[in-house]
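1. predicted coordinates and the sequence they were generated for:
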Amino acid sequence: MAIEVRIPTILRTYTDGQKAVDAAGDTLAGLIDDLESNHPGLKDRLIEGEDLRRFVNVYINDEDVRFIGGLEAPLADGDQVVVLPAVAGGARDRMPTGR
């Protein structure tokens, strides 16, 4: 079973700079275990305890895994998994205070 996994720039040090890698698994958890066997250290960047890290978003065929089963989300041959770091922050509104 071949599943394409798109890797964000910040995690490409674990994939020798590759933007996408192939992995296998019947579920997202199985896929992450397969990724770890071929790209050591990647799992620790995706998983914390028993769940995905808070600031990591994972999509299977454009569906957020948090809404389709999380780590138990099913996978099929030909699926595409995209890993994205969450983006937060930004500039605070700097309106004059009248002083």
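-> Thanks, I have the structure now.

2. from now on I want contacts and neighbour counts done on CA atoms only, so please keep to that.
-> Will do.

3. tell me the centre residue of the protein?
-> Closest to where the C-alpha atoms of the chain average out (Cα atoms, centre = their mean) is V83, at 2.7 Å.

4. OK, contacts around that residue?
-> 5-8, 56-59 (Cα atoms under 8 Å, 6 or more residues apart in numbering).

5. next up, a structure to set beside the first:
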Amino acid sequence: MSVSVRIPTILRTYTGGESEVSAEGGTLAEVLDHLDTHYSGIKGRILDEGGGLRRFVNVYVGNDDVRFLENLDTVTPDGTQISVIPAVAGG
């Protein structure tokens, strides 16, 4: 299944400056594996050492935060847009 992935500015060094890339996979985990195959190292910036989403990275499948769905097992239907968004903190 083909999906589009929106890449935040800070990770565009991995995608050659592209703000949106295509990927394949039926789940978010598969999509991230596919991305890492084509854009080496990007998965390590999204996932922590334990294989979970980094604390300050938000990932949306469509309009839904995957932390409130199935995390990495969230289904990614064909044509879905996935957004990787670094969390912003301030005070």
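-> Cool, got the structure. What you see is a predicted model; the values in this text were computed from it and never measured.

6. any idea what the TM-score is?
-> The TM-score (TM-score structural alignment, normalised by the length of structure 2) is 0.96; 90 aligned residues with a Cα RMSD of 0.6 Å.

7. mapped onto structure 2, which of the contacts of V83 of structure 1 are still contacts?
-> Mapping the contacts of V83 of structure 1 onto structure 2 (both residues aligned by TM-score structural alignment, their matches' Cα atoms under 8 Å) leaves 5-8, 56-59 still in contact.

8. identify the farthest-apart pair in the residues you listed.
-> Using Cα to Cα, the kept ones among the contacts of V83 of structure 1 reach their maximum pairwise distance at V5 and V56, which is 14.0 Å.

9. more crowded one of these two?
-> More neighbours surround V5 than the other of V5 of structure 1 and V56, with 23 against 14 (other Cα atoms under 10 Å).

10. for that one, identify the helix or strand it belongs to.
-> Taking DSSP states H and E as the criterion, V5 of structure 1 maps to strand 3-6.

11. next: D77 of structure 1.
-> Using DSSP H and E, no helix or strand contains D77 of structure 1.

12. distance from the chain centre to stretch 42-53 of structure 2, please.
-> Relative to the centre of its chain, stretch 42-53 of structure 2 is centred 10 Å away, using Cα atoms, centre = their mean, to the nearest Å.

13. okay, buried residues for that stretch please.
-> For stretch 42-53 of structure 2, the neighbour count (16 or more other Cα atoms under 10 Å) marks 42-43, 46-47, 53 as buried.

14. assumed R45 of structure 1 was part of a helix.
-> Yes. With DSSP: H, G, I helix; E, B strand; the rest coil as the criterion, R45 of structure 1 is assigned to a helix.

15. against V83 of structure 1, how distant is it?
-> From R45 of structure 1 across to V83 of structure 1, the span is 11 Å (Cα to Cα, to the nearest Å).

16. which stretches in structure 1 count as strands?
-> With DSSP state E as the criterion, structure 1 has strands at 3-6, 20-23, 47-48, 51-52, 56-60, 63-64, 80-85.
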